[in-house]
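Colleague: Sequence and predicted model, in that order:
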Amino acid sequence: MLEHWEFFLPTRIRFGWGLAGQLGQSLAQWGRRVFWVGYRNGAGLEGVYEKLRGRLQEAGLLVEEFFEVSEEPDVGLVNRAAEAARSFGADLVLGVGGGSVLDTAKAVAGLARMGGRLEQYLPGQPAPCRMTDALPIVAVPTTAGTGSEVTALAVFHWQDPAGGQMPMKLTLAAEALAPKLALVDPELTVSCPPAISARGAADALGHAIEAALSRRASPMVRFLAEEAMIRIFRYLPAVLARPEDRQAREALALAATLAGIALQQAGATLAHAMAHALGALAGLPHSEAVAICTPAALRYNWAEARPVLARWASRLGLPGQEEQALAEAFLAHLERLFHQADLPTRPRLPTPATEVDWPTRLAQNAFQTTSVAIKLNPRKIDPLTLASLFQQLCR
């Protein structure tokens, strides 16, 4: 744990059931021309979008809708959206959706102000541009998972069209991308089907665990991570059994936001590095990849993770007296929760998998695209060791 640390959150958070009804008046302080980013074909949020559309009209706002985001946004989509925002003359960017929508909204806000194309700002370029400014961003999450509403991070698929480069998931990180306002209305998550709720909880739990174990973890980070973890374990089963359960939905929405704050402060570690590689090369949805990789990363980091996991096991009332027994109880409890949520335990690799050295390719991808997460991992790891972890995971 760090001896010297600081905590700063540039995003104002408004949290509460039904608060989305006040969206119009919340936006007006940043201007009248709103560029609204949402899902293609509504993605089950048609009713939510229609309701919010009415609130924006009532507030006298001029709105340009860009409802083209899919589950995993790519660079080309962001560039098209940014051009549309510039042509519209947007005063601010609104994102209403899950992490892919919020990440897209952030990048659009940056490009609308800075100009250029997204690939010019991504890590891995010979001389990437710095994103130092952005239009005001308002983030309204409709899932309880990514915590993107409170981070200055955005993740995108990228493959150089010139060829010769493996597919990558790259993280754009810039202080300018922190939303001005996170409007967290748990009521908006009620329409999430159980599978989406489970995926979101797995991602948020991954954020909490990894932030708490990061080399940058502070007492504040570990406090936020622990509170998020407790809520996910206690309330995810209730949401899966009773999707309309208000108390459970509020708890998961709060957990996702707390975990997102912890992630922003301390960063992700090994599990997310592995998950990004699986997403880029094997096409796994991010949250499923996190669920697959989290137990494996905890086993690798066991000596460093054991004290934290033992404390968390005690908070959850799990059996055990000694640190080792408590930590093992936590890991078993985690795996039971993922099983109950019907989350996968092994990656589905493109076939024929035997013709590709997947472990080596995945390890190379992780080191190339998520070097910061690997450096923040509490235990050092090299490419050969990471390939061995992938080998065990892919059996």
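Modeller: That came in fine, so what should we check first?

Colleague: Going by C-alpha atoms from here, please, whenever you check contacts or count neighbours.
Modeller: Noted.

Colleague: can you pull the contacts of L19?
Modeller: Applying CA atoms under 8 Å, 6 or more residues apart in numbering, we find L19 in contact with 183-185.

Colleague: List the contacts of L2.
Modeller: Applying CA under 8 Å, 6+ apart, the residues near L2 are 215-218.

Colleague: distance of it from S214?
Modeller: Per CA to CA, to the nearest Å, L2 is found 10 Å from S214.

Colleague: And the host helix or strand of R234, how far out from the chain middle?
Modeller: Using DSSP states H and E, R234 sits in helix 219-241. Centroid displacement of helix 219-241 relative to its chain, using CA atoms, centre = their mean, to the nearest Å, is 15 Å.

Colleague: how about V34, secondary structure?
Modeller: Using DSSP: H, G, I helix; E, B strand; the rest coil, the structure places V34 in strand.

Colleague: this is the comparison structure:
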Amino acid sequence: MRPFTYTGLPARVIFGSGTVSVLAEEIKALKASRALVLTTPPQAPQGEQITEELGSLAAGMFTRAAMHTPVAVTEEAMKAYDKAGADCVVSIGGGSTIGLGKAIALRNGTPQIVLPTTYAGSEMTSIIGQTEQGEKTTQKTLKVLPETVIYDVNFTLSLPVGMSVTSGMNAIAHAVEALYAEQANPVLSLMAEEGISALFGALPRIVASPQDPDARSDALYGAWLCAVCLGSGGVALHHKLCHVLGGSFDLPHAETHTIVLPHALAYNAPAIPDAMTALKRATGSDDPAGKFFDIARQGGAPAGLRDLGMPESEIDRAVEIAFRNPYFNPRPLEEAGIRRIIRAAWAGDRPS
């Protein structure tokens, strides 16, 4: 076996149904007593319910979390945090809300408790991406790793089918790249294959029966494993392209990952034979990239970046930005090849 390094990130995870009931206890366990509840505008009702249940432990709410963690929104949230006299944050939602909680923690070190409502996975990572003046930058620091994550399957039962599929594919992308990232190791490979298998099996069941608690539980379990892979492993071409496309053209996060994943995987496939073997086992298919494309389309996900509003005229600019500060990748990056990926992803073609 080749030498490897595995770094497990410290985090407390509580998984099950109805686990939100321990939220007040977890706030107190962090020696906190004034939680600022964070949500996006559509999830404000959930935030209001949690705020009411917390009573005096709630310092207030901030409901303007936004995609790609705009710095301007974070500055607003910081003012709300200080005005409320908060000493911790409770983030209810997906990547947008969790990203805002991380951005606050980066600036003032506040403890974070996260209640994920999607399969995005940011809650298990020390990665933060922030957008300012049209460009998204990322960094890794333990300052932004949430202290406690409460996975409550009940919080995912109302997640719309389309969003469930794109959020699940986003999670799968984390595990796919962990199989061949620069920090790949046997421990993460086990988690990655299990996570992909769980989500890949759960998503069609959710499409068929959105309220199926067993399917939702399997999906959330798989998403957790995929998130651990993202947090403790690394990323490559797929995530670089998604950061470029999302940050530069304001494209929705999960949908962008869903569209790009099959194309980035097809590009790297010749250089990652071991990873492809694991992916074939996890998907039960000799064509994992094609199967990822198919399962997304069957779940109603958009096929191409043009469906998200990206102009065809911006393809060349996306290629140019992708070569700035490139991430590690197992296959050398070739400008013509990257242009083909982005064009195929823009058009919604099935990967070959």
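Modeller: All right, it came through fine. This structure is a prediction, so every number in the text was calculated from the model and none was measured.

Colleague: What does the TM-score come to for these two?
Modeller: Put the two chains on top of each other and the TM-score (TM-score structural alignment, normalised by the length of the second structure) is 0.91; 346 aligned residues with a CA RMSD of 2.2 Å.

Colleague: returning to that earlier point: between the contacts of L2 of the first structure, which is nearest P350 of the first structure?
Modeller: Ranked by distance to P350 of the first structure (CA to CA), the contacts of L2 of the first structure are led by R215 at 34.2 Å.

Colleague: Show me what that closest one aligns to in the second structure.
Modeller: When the second structure is aligned by TM-score structural alignment, R215 of the first structure is paired with E182.

Colleague: E83 of the first structure -> the second structure?
Modeller: In the second structure, E83 of the first structure lands on K79 (TM-score structural alignment).

Colleague: Name the helix or strand for that match, please.
Modeller: K79 of the second structure belongs to helix 71-84, assigned by DSSP H and E.

Colleague: count of neighbours near the match of E83 of the first structure?
Modeller: 10 (other CA atoms under 10 Å).

Colleague: and if you look at E334 of the second structure?
Modeller: Applying other CA under 10 Å, I find that E334 of the second structure has 10 neighbouring residues.

Colleague: just to revisit the earlier point, mean deviation, the helix holding R234 of the first structure versus the second structure?
Modeller: If you overlay the two and look at helix 219-241 of the first structure, the average distance to its match in the second structure is 0.9 Å (mean CA distance after the TM-score superposition for the first structure).

Colleague: that older thread, make sure I have this right: the match of R215 of the first structure is in a strand.
Modeller: No: per three-state DSSP, E182 of the second structure lies outside any strand segment and is coil.

Colleague: Can you name the residues that contact it?
Modeller: 233-235, 328-330.

Colleague: among these, which recur in the first structure?
Modeller: On the basis of both residues aligned by TM-score structural alignment, their matches' CA atoms under 8 Å, what survives of the contacts of E182 of the second structure in the first structure is 233, 328-330.

Colleague: what number of residues lie near R340 of the second structure?
Modeller: For R340 of the second structure, using other CA under 10 Å, the count is 16.

Colleague: repeat for the one 4 residues further on
Modeller: Using other CA under 10 Å as the criterion, A344 of the second structure is surrounded by 20 other residues.

Colleague: Also E53 of the second structure?
Modeller: 14.

Colleague: Kindly report the same for the one 5 residues further on.
Modeller: By the measure other CA under 10 Å, the count of residues near A58 of the second structure is 23.

Colleague: from memory it sits against T51, does it?
Modeller: Yes: A58 of the second structure lies in contact with T51 (CA atoms under 8 Å); the separation is 5.7 Å.

Colleague: which residues do those two both contact?
Modeller: V37.

Colleague: And K102 of the second structure, what's its match in the first structure?
Modeller: Match for K102 of the second structure (TM-score structural alignment): K106.

Colleague: go on, V260 of the second structure?
Modeller: Per TM-score structural alignment, V260 of the second structure is aligned with C293.
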